[in-house]
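> Sequence first, predicted coordinates after that:
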Amino acid sequence: MVDQRTVEVLLLGDLEAAEFSCLLPTLAKLANVRWQRSDETAALANFAWVLLCAARPGRFGEAEVESIRRRNPLAQIVQIHGPWCYGEARTWPLPAGIERIAWYEAPYRLPSLLQSTGGPPIPATSSPQERALALLSDVSRSAEGGEVGIYALTAADFGLLASACQALGMTATWAELDQPPDSSWVGMVAIVASTDRAEFPAIAEAFRHAGDIPKLLCVGAPTWEDWQKGHSCGVTAILGQPFSLADVAQLLIPQGDCGILPLVNRAGKR
C-alpha cells in the first residue's frame, strides 16, 4: 500500500454542496490534502491527484482543466460529480482526459484509486468499453463463497443482482420483505427506484436487523435524500444504475485495508 503521507491530493470545487461536505475530513485519512477554490490555484502545482468536485454541469471547462494539467502534468485528474450532473456526459461537452465518478461512489472508489500500487493506471483517454474491460480484469472472486440476500421487486431486478453475485463466486436468494434477514447471509443488496417507494420502509427495517455484514442499496439515480435515508438504516454503500461489477466485488468481498471511507455528515455523524 502507498504510504498515506506520500500521496499529495489537490481538491478543487464545490465542497460547500451537501454531497461533498464530508470529502475533506475523510480524504485526510488517505493522503495529504489541499483544498482550494478553483480560481485560487495559480501557485498550486505538482500534485499526484487532482479531484474536481462539480455540483452543477459545466463546472469545470476545457480551458480550466488544461490550465490545471499544465501545472500538474503527472497528476491523475478525477471529477466527482453531484446528482445534478448525471446527464452531463450526454448533454454537455466534457473536458477530455479526466475520469468521472459520482458523489455516492467516492466512499468506495477513492480508497482504491489513491492507494493503488498495481500496474499502470487506465489511460484517461480510454473509451467507456476499454475502461470497463480493464476494471473487470481486476475483479476479485470470493474464496469462501456464501449467500447474499437480495430484496427486489421484480424478477428482472433479482436476476440482474443474482448474476452479479454468481459472477463473484457467491449464491443469491430472493428475500421476502415480510421475513427477517437470514443470519447465514454474508451480504444484502436491495434494489428500488427510490427511497420514496412504499416498499422502502420494510427494506430499511431489514437492513437495521441484518447485523455486521455489507448492505448495499441500489437506486436508479441516487439523490442526497436517498443517501441520508440509506445511511440512517445502516446501508454500507449506495450503487447507482447501471452499476459496476468491480464495485459490487469491492463492497461484498473483504478487501483488507483498501476498503470504504467511513463518510460523515456535517454534524460529524456517520
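Sure thing, it's come through.

> C-alpha from now on. contacts and neighbour counts both.
OK.

> Pull the number of nearby residues for Leu12.
21 (other Cα atoms under 10 Å).

> What ranges does the stretch 151-270 of the chain have for its helices?
Secondary structure of the stretch 151-270 of the chain (DSSP state H, counting those that start in this stretch): helices located at 155-167, 200-208, 224-232, 245-252.

> which parts of the last one are buried?
For helix 245-252, burial by neighbour count (16 or more other Cα atoms under 10 Å) applies to Leu245, Ala246, Asp247, Val248, Ala249, Gln250, Leu251, Leu252.

> which residues sit against that helix?
Identification of contacts with helix 245-252 by Cα atoms under 8 Å, 6 or more residues apart in numbering yields 108-109, 135-136, 138-141, 164, 168, 186-187, 214, 216, 237, 259-260.

> Can you say which of these are buried?
By 16+ other Cα under 10 Å, the contacts of helix 245-252 give 108-109, 139-141, 164, 168, 186-187, 214, 216, 237, 259-260 as buried.

> Check it against this one:
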Amino acid sequence: MIRVLLIGDTSWPEFRPCIRLLAAADGVRLRRRASIVAAADAPSEHDLVLILQRYPGEHRAGDLDRLRRRLPLARYVVILGSWCEGEVRSGEPLPGVLRYYWHQWLSSAEEQLRLLRAGKNRAWSLPPTATDEDLVLAEVQTVTAARGRQAEKPDAGKDAPLLLVVSRDYAVFEWLRAAAGLWGITVRWHRCGAGLQPLPARTAGVVIDVERDGELPPRHLGRFQPENGGEAPPPIVLLMGFPRWHDVNRYLRAGATAVLSKPCALRDLERILVPQLRDDAA
C-alpha cells in the first residue's frame, strides 16, 4: 500500500483527470491537504507527496523545507499546470522535487506507481539533491530492468503488426522505426497533408505528430481506422508541443487514445502502443 499525500487545488481542470487516476489506482491510500502549510501543521506518515502547482510561485520553498523536515523519508513530486511551462527559465522551481506536467503525469503515473509499489522505481528513490542527469540515468535503469535482456527482434515481414507514423518530419519516423526493432513491428511513414489510403487490417497503432494548431481537426481522426472496420480500433496517439487542456480534451473526445507532449519519453509511448501491438501479434 502506497500512502499518498495530495496537496493543492484539486478543482483546477487540468488536475481533475490526474486525481481520478490516483483515486482509481490499486494499492493507493490517498489523503488531501489544501496547502503545504496545512500539511506541515498536521503531519502524518506518507510514502509519496504530490503537490499540484497551477502557476509559478504558488508554493514557497520555505514551506516545502518545513514539510520535508516533518516527512524526511517521503518522495516529493510536483504536478504542473500549463502556466508553469516557462518556470525553469524565468521562475524559481521548487527544489529537490520530481517535476511532471499534468499531461506527462497522465501518461506515466500508473507505471510509476506500480514500480514504486514493487520497490523498483529508481528515479523516485533518489535523494532530493539528485541532479537532472541522475534522474535520467535512474529512469533509463528502471526501463532497462523492466525490459530485461530483450533482444532486438527482426522485422516479421508483411504480416507483422503495423504502426503508422503521420508527420511532416521524417526524423519522427526514423526515431520510431529504431524502436520498432525492440517492439517486433513494422513502421510506415505518412507525410501530413498527403492523401491517405485506407489502412490495412493489420494496422495496430497510429502516431500523429501535430506541429501547429489546426493542422489536424479532431473530426479527422476517423480517417485513421483499418479498412476492415474491425471491432477494436487501433490506439491513436497524438504528439503535440505544450498541449493545452482544451486541446487534449477535444482529441480524447474525438477518439484519440492519448495526447503526449513533445519531446515525449519513448517508454510512455511504448506503454500505450506495445500491449496492443503484442496482442495483435499473438
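Sure, I can see it. Since this is a predicted model, take the numbers as computed values, not measurements.

> Redo the buried ones among the contacts of helix 245-252 of structure 1 as TSV? Include distance to Ile77 of structure 1.
As requested, those are arranged in TSV below (distance: Cα to Cα, whole Å):
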residue	distance to Ile77 of structure 1
Tyr108	17
Arg109	14
Val139	23
Ser140	26
Arg141	29
Ala164	29
Leu168	30
Val186	35
Gly187	33
Pro214	30
Leu216	28
Ala237	24
Gly259	21
Ile260	20
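
> how close does the counterpart of Cys84 of structure 2 in structure 1 sit to Val33 of structure 1?
When structure 1 is aligned by TM-score structural alignment, Cys84 of structure 2 is paired with Cys85. In this structure, Cys85 of structure 1 lies at 24 Å from Val33 of structure 1, with Cα to Cα, to the nearest Å as the measure.

> what do you get for Ala198 of structure 1?
From Ala198 of structure 1 to Val33 of structure 1 the distance is 42 Å (Cα to Cα).

> So which of these two has more stuff around it?
Set Ala198 of structure 1 next to Val33 and count neighbours by other Cα under 10 Å: Val33 wins out with 20 against 10.

> Tell me if the more buried one really is in a strand.
Yes: counting by DSSP: H, G, I helix; E, B strand; the rest coil, Val33 of structure 1 is found in a strand.

> Which residue in structure 2 aligns with it?
Using TM-score structural alignment, Val33 of structure 1 pairs with Leu30 in structure 2.

> so what's the closest residue in space to its match that isn't next to it in sequence up against?
Of all residues not flanking Leu30 of structure 2 in the chain, Val4 sits nearest, at 4.9 Å (Cα to Cα, 6 or more residues apart in numbering). Shown in contact with Val4 of structure 2 (Cα under 8 Å, 6+ apart): Val28, Arg29, Leu30, Arg31, His46, Asp47, Leu48, Val49, Leu50.

> Just the element for Val4 of structure 2, please.
Using DSSP states H and E, Val4 of structure 2 sits within strand 2-7.

> likewise Leu164 of structure 2?
Taking DSSP H and E as the criterion, Leu164 of structure 2 maps to strand 162-166.

> ok and that strand relative to helix 170-183, angle-wise?
Put simply, strand 162-166 of structure 2 runs at 160 degrees to helix 170-183, going by axes from the mean of the first three to the mean of the last three Cα atoms, to 10 degrees.
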